[in-house]
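Trainee: pasted the sequence and its predicted model underneath.
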Amino acid sequence: MNDPEPAKAVWNRFDDELIYRDAVDRLHAEDTVLRGYLAQQHMTGVDERHVTAEFHREHVVAEVLASGYGEFEEYQDAVEQRDHAVAAYGRTGLSIRRLLLLIWLVTLRWQVSFVRRQWRTSLSAALAAQVGPVLRRLIGEDHNTLLVTPDILGLVEVHDLRYVVPHREQENLDAKMELMAGGTIAISGPRGVGKSTLLRDLAEKRRGDSNLVVPVEIPSAYVPQEFLLSLFQRVCEQFLAMHGRAPDSSFVFLVKLRKHILLRIRAAVSFWGRLLVAAALLSLALAPAARAMNRSLDGGVSGWLTRTWDDVWASAVQLWTDHPWLTRVPLALLGVGILVSLPRWQKKSPLLKKSPLLKECVNYLYLLRTAQSTSLATTTGLTPFSAGTVGAGRTTTLSSRTLTFPELVVHFRDLLTRMAKSGNGRVFIVIDEIDRIGTAEEARSLLAEIKAVFGIPNVYFLISVAEDVGADFVRRGLPVRDIIDSSLDDVVHIEPRTLEESHAILQNRVPGLTTPFIALAHCLSGGITRDLIRYTRRMVTIPGTGRNQLPQVAHALLWDELRETLAGFRVLLARADHPADWAQRMDETRLAVLLLQERPGDERTSLARDAVRRLIDTATPSASSAADAGPSLETRRQWDELGAYGDFMLTLLDFFGRENFPTLEDVKDAGTEWDLQRLAEARRELALSPAATRLALKRFREAWRMPDHSA
């Protein structure tokens, strides 16, 4: 490493150079990509000293200062004006002009301080943009083929919406909702493409602005009435929460508490009633004796009670007059405390007037969560002093019944309609997981049951459906009509991610991950977001074994993936019958799995590659006779898919496992047969046509002059 070129010519002031040096020092501690490369022990020439020297080269400093929006130029102009003002102020004597110059100088000093802070803020971003070019000059062209991942928090927090990159169809969805005053929009697409993430992100962005957002997930096994009942409750809870009233989930406890209070009141009334009756009877019986005792006493009992009361009252008056700190001051403090607590009591008072919708939501929650029962018992009887009892009794019981499905629909539609009209916002009901309840027929059955609550003004139902359900809606122009056409107002189809979108996703989740590794994860996943993150998570664990070069990472990742796929395929083989002439192909799968288990990721051996190639090249045996029909068509298709998958994996191994990986300019020619997007499309084509997959792979290999795997 040569010494850095002198950068003194760039700086006109020493203070500016100090600010730049301080920003470079902070870059070493704050930039996660740079920290990751500096932590690599095996990289010669990449240490803090060499990196700092590279950032102080004259052409690097010039590029950093020229970036941004001209903050450094504004700072230099402000400093120059301040210096001129200082010089003019020193040359001017005591006069009005000197006073004006002083005011101008104070203003210029404030301006210099402000633009200096702006430049210092922009300097960090400008230096971060130079990290890649600096590392490329230090490491060479191998910079992009080194796997360095200092920050993988985005792979750990998969469902964190901070790492979500908006899909290109999200603008289409927003535009459709703006042109609709309510309706039902389905989000369709392959599983794992990001439908649930799009719905969650949309729900978070629509919260506020008087909008009611109700996210709900449908269970795999459902009953339409129970699902609608649960959705009804969820809407009431969210409406109460939006207005600052936490929904009470302890209705059963309240019912028990109310019953307990009523029983205590009944017991108290019974006790005190019997006590008063007993006291009245005793008073009536003992009245003559009491009057005789009163006459025998001097002055009577009433006189004695009067004298006693007068003595107590006189003592209390004297205490009130002579000791105010013990009597009047505590009472005054108690009164002030009561006055201060009155607003709090009024706020917490359940008798406070509420809006009708809030009251109805509370009532609906009570109705939907509880089964009410009331009993009324009446007993009359006659019990004389003689033995024997004559009486009569009657008991009446009233109990509530659950709402029927039509009644539930009527009440729910009425509540949603009034909620949508209650403010300036809209109601968004986000129903997720419909594509996971089973087959497409079950999804159609669900839509047929719950479509009764669709079609309310300013109420939007956003639901995720499987790809085939969305395809049924696309065919609505044909003569055949089904429940999908009449249930949905529109469908937004989510396509798999392109290479550019996968690059944005992984750069956001794993800063510093270079394009070749992103392209490997993208091609292997086919642009499916869930698989993209899953393969990247597996990829970043490989450098822990001492392998961080692209060929090493590609071999380790692809061989492990191929081994797991072959092992899973052999499990499927046990479910089908195979004739004797299929023994050769069965043995090839066993041998390939064993080789991959013994030597995973070993790029120096061709044994595993040859075994996989023989598995690809082995033709499907044809049936020798009608009696020996061989495996079923489904089993034969699985064998074809396995052969195409093996061809796909070997193509990835040959392309990403080469020592001299193509430059970025070589892989950016979109629209040609050698564009990397073709590999991702071939991966998705496996589920549709193994033959078409092989044809796409053949064209890709021919474009890159790679050897063909066919026999």
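Mentor: The structure has been received and is ready for your questions. Numbering: from 1, shown residues only.
Trainee: going forward, measure contacts between C-alpha atoms and count neighbours the same way
Mentor: Fine.
Trainee: can you pull the buried residues of stretch 441-454?
Mentor: For stretch 441-454, burial by neighbour count (16 or more other C-alpha atoms under 10 Å) applies to Glu442, Ala443, Arg444, Leu446, Leu447, Ala448, Lys451, Val453, Phe454.
Trainee: are we agreed that Asp708 is in a strand?
Mentor: No - per DSSP: H, G, I helix; E, B strand; the rest coil, Asp708 lies outside any strand segment and is coil.
Trainee: in this structure it contacts Phe700, no?
Mentor: No - Asp708 is beyond contact range of Phe700, at 10.1 Å (criterion: C-alpha atoms under 8 Å).
Trainee: take the one below as the second:
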Amino acid sequence: MTSFQAREGLDPNPLKRDPLLFEMYMDALDHVLGRREIQTALEEYGMAASRLRLQLTGDAPRVFSRAAPEFRAYQTLALKPDRLVPDENELGVLRPLAVGLAVLGGLSLSTGVLGGVLGWTSAWIALWAGAALVVAAVTAWLIRARMTFLGRPLLSGEGVPGYDPELDRARSSLISALGRGLLLEEVREVINDRRVGQFGTAFLVTGSPGLYELHDSIFTVPTRTAQEVQRLLDTVSGISLGIAGPRGAGKSTIIRYYCDPSQTAGDDLRCMVSAPVDYAARDFVLHLFSTFCKSVIRHYSARPAAGKTPGRRLLAVMSAARRLVSDLAIDILLLGAAGAGAWFLLPDPWPLPAVALVGAAGLWRGLSAAMKIIQSLDGRPDAETRTLIRAARSHLARVRFLQSHSLNWTGSIKLPVGLEGQAGSSVARAEQPLSYPEAVEQFRAFAHRVATFADRKGHSVFIGVDELDKIGTAEQAERFLNEIKGIFGLPHVYFMVSVSDDALMTFERRGLPLRDAFDSSFDEILRVGALDYAESRRLLYRRIIGLHEPYVALCHILAGGLARDLLRTARQLVRLGHALSAAAAGDSNGGHHSSFVDYLFTAETGAAPTPPPMLTELSAALIAEELRRKARATVHTGVEGQCRALLYETAYGIAGECEATAIVDALLDKGPLSPLMRDFAAYAYFCETLREFIGRLDGASVARCVDERTWPGSFDALAGARYAFAVDAEIAWETVSAFRTAWRLPVRRLV
């Protein structure tokens, strides 16, 4: 490694070495900081946009790393050795060399001029030698200036669109990835981390557009599973990977992140399909084949110059022309000096052949540089890529259409005497649909061809099969995998398939040959588990501004650490908070104006401010609503007797404060309970524990719950109890009891 490469390694911020990326990043950041949501938060918490801009500029490598595929593609191009700016020590020798050559050239020119005045016959030799030395000095200076940070954009056009279309495309993909919501989430998280009073109990959230954004960025939160998936993919050159886990844990998000072209840009080929609930193996493989062909056509037909405005096209042409002139300037100086020296210094008959040879070399250099720049401006796929596109279109037509070919031949002979004869022949060939083995074979052959082509270019091929966990029964999922596993196992192809935890548990309970079914289909199976508290907080901080730590803990525990349920609970919390604010203020607008800004306004007008909802009030309402939902879901399952009346009163009662303690006491007093009622009693026990626990939270207890993750009274412990309901209610009950013991709350026994 050279010294300037080492220096680049010590300074990883790409904004310092790429002025164009810096400009694009700042434009995107200014756009985010100008959003109404961010402006309101900055005013509410007394933060300056300039400080956030400065912090996010310094943290640009971490921000860029959230768009990992695009950032890696950009770094691959931007950190090539010929793009790195050398260290001053390596360029230092060029400065004294240029100065020395210039001095010698000046002395030689002066000697030649003086000799001409005095009538020396050899004065021309000194003139030409001096001119050659001056040209060499200018050349050394140009080389040094061109390799400096400021000289490269000035003399070569680097740093403006069009200098390198491939690097331009990498920059645009990186900034586009940030513009899809990643940069906005980063700004939200920075505001949440910098605000004062994170352990407060007042509900001061004024808006939550991030909770309703369509894009799903759970994978961009650096969870343990996300990092494990990335490490695994970095160590293999092709894999069939199963992503298992409960519904709502984020399996589909991980698969979409790698395999959905609408989620992730870059040069990797991505293809995404959904497994049908009611399927035929042949139809599914043909559908996958068709989708893969469309992805190949769309991906490799995209021209780098597409979508440029006329102004950017003109700028690209001007930059290319400047680059061409810059590349040829040094060559002309060097070759001109060499040609002049050969013409005047070589004896006859060598000057003319030498000059012709130098001219031919100059012409070849000029044509090569011009053709290279013309090809970079054209942007059309090369011959091999066009062949691949034609093959994809041919396969797509073969899969989608039943073709028929016919050949007709007729001939006639007419004699002068009026006799006429005619003969004809017809041959028709109808192309039959692909059988299932043929479809698998052709798909594997074409996918292998595409993957080999992509690998030569340093790219990868990702194919995702989502919604497999939605297939009705475990037997159907096993049969589906066994029938389509023939498409797996291709070099340089990354297959990612979602698998339900429910199906896995069903296999285990029934004693089916689980390992045979899955081990023959996948190289690895990774399980997406529940989020811990730190991951849940990071996810919510990137979606909503102003949510204090106790509210984050409330959402995390009620969701059991499942990402999908975490966002649902947060949305429900915000709706309840606005409803309570509206009820307190007598406002019919839903309470969306209750915030710190309202306090300032009412202080100026002299009106009494409406107090925001507090933690105990809001958590009690949220827990009661959650218990009502579970009661409504249970009462319609055929429960009889007094338990049915209790459930109905809990679900639809008019008086219903839904006291979980009274519900648990009433159910336990009825003696042995049915399995369904035991589950509901355990859930009511969990809800009552959560209500009592939230009422005791303060800054010190929050800090302990976060720091001591293995403590039975931590946030993750109670969230684990909520997660355990998917496995067994008695396990959940025992976990809740251990939590209550840690907090010195009375413990109940499940009978």
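Mentor: Looks like it arrived, so ask away. For clarity, every value in this text was computed on a predicted model and none was experimentally measured.
Trainee: quick TM-score on the pair, please.
Mentor: The pair, once superposed, lands on a TM-score of 0.59 when counted by TM-score structural alignment, normalised by the length of the first structure; 476 aligned residues with a C-alpha RMSD of 4.4 Å.
Trainee: re earlier: who has more neighbours, Asp708 and Phe700 of the first structure?
Mentor: A direct count of neighbours by other C-alpha atoms under 10 Å for Asp708 of the first structure and Phe700 places Phe700 higher, at 21 against 14.
Trainee: give the contact list for whatever residue of the second structure lines up with the more buried one.
Mentor: With TM-score structural alignment as the criterion, the equivalent of Phe700 of the first structure in the second structure is Phe739. If a contact means C-alpha atoms under 8 Å, 6 or more residues apart in numbering, then Phe739 of the second structure has Pro712, Gly713, Ser714, Ala717, Leu718 as its contacts.
Trainee: list the contacts of the first one.
Mentor: By that I understand Pro712 of the second structure. Going by C-alpha under 8 Å, 6+ apart, Pro712 of the second structure touches Ala738, Phe739, Ala742.
Trainee: format these as TSV; extra columns: distance to Ala439 of the second structure and secondary structure.
Mentor: Below are those laid out as TSV (distance: C-alpha to C-alpha, whole Å; DSSP: H, G, I helix; E, B strand; the rest coil):
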residue	distance to Ala439 of the second structure	secondary structure
Ala738	56	helix
Phe739	56	helix
Ala742	60	helix
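Trainee: redo the buried residues of stretch 441-454 of the first structure as JSON lines? Include secondary structure.
Mentor: Output for these, formatted as JSON lines (three-state DSSP):
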{"residue": "Glu442", "secondary structure": "helix"}
{"residue": "Ala443", "secondary structure": "helix"}
{"residue": "Arg444", "secondary structure": "helix"}
{"residue": "Leu446", "secondary structure": "helix"}
{"residue": "Leu447", "secondary structure": "helix"}
{"residue": "Ala448", "secondary structure": "helix"}
{"residue": "Lys451", "secondary structure": "helix"}
{"residue": "Val453", "secondary structure": "helix"}
{"residue": "Phe454", "secondary structure": "coil"}
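Trainee: thinking again about what came up before, make CSV out of the contacts of Pro712 of the second structure and add distance to Leu269 of the second structure.
Mentor: What follows is these, written out as CSV (distance: C-alpha to C-alpha, whole Å):
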residue, distance to Leu269 of the second structure
Ala738, 50
Phe739, 48
Ala742, 52
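Trainee: looking at those, which is nearest Val229 of the second structure?
Mentor: Nearest to Val229 of the second structure among the contacts of Pro712 of the second structure is Phe739, at 32.3 Å by C-alpha to C-alpha.
Trainee: tell me how far the closest one lies from Ala721 of the second structure.
Mentor: Distance, Phe739 of the second structure to Ala721 of the second structure, by C-alpha to C-alpha, to the nearest Å: 9 Å.
Trainee: and for Leu155 of the second structure?
Mentor: Distance, Leu155 of the second structure to Ala721 of the second structure, by C-alpha to C-alpha: 66 Å.
Trainee: okay, those two: which has more neighbours?
Mentor: Set side by side, Leu155 of the second structure and Ala721 give different neighbour counts by other C-alpha under 10 Å, the larger being at Ala721 (27 against 18).
Trainee: now Ile545 of the second structure, what's its secondary structure?
Mentor: Strictly by three-state DSSP, Ile545 of the second structure counts as coil.
Trainee: the first structure: which residue goes with that one?
Mentor: Under TM-score structural alignment, Ile545 of the second structure pairs with Pro511 in the first structure.
Trainee: just checking, that match touches Thr149?
Mentor: Yes - using C-alpha under 8 Å, Pro511 of the first structure is in contact with Thr149, at 7.1 Å.
Trainee: did I read that right, Phe428 of the first structure in a strand?
Mentor: Yes - Phe428 of the first structure forms part of a strand when assessed by three-state DSSP.
Trainee: against Asp151 of the first structure, how distant is it?
Mentor: From Phe428 of the first structure across to Asp151 of the first structure, the span is 36 Å (C-alpha to C-alpha).
Trainee: more neighbours, these two?
Mentor: Using other C-alpha under 10 Å, the more surrounded residue of Phe428 of the first structure and Asp151 is Phe428, with 25 against 16.
Trainee: so that one versus Tyr222 of the first structure, what's the distance?
Mentor: Counting by C-alpha to C-alpha, the gap from Phe428 of the first structure to Tyr222 of the first structure is 22 Å.
Trainee: what does Arg234 of the first structure give?
Mentor: Going from Arg234 of the first structure to Tyr222 of the first structure by C-alpha to C-alpha gives 16 Å.
Trainee: no further queries at this time; thank you.
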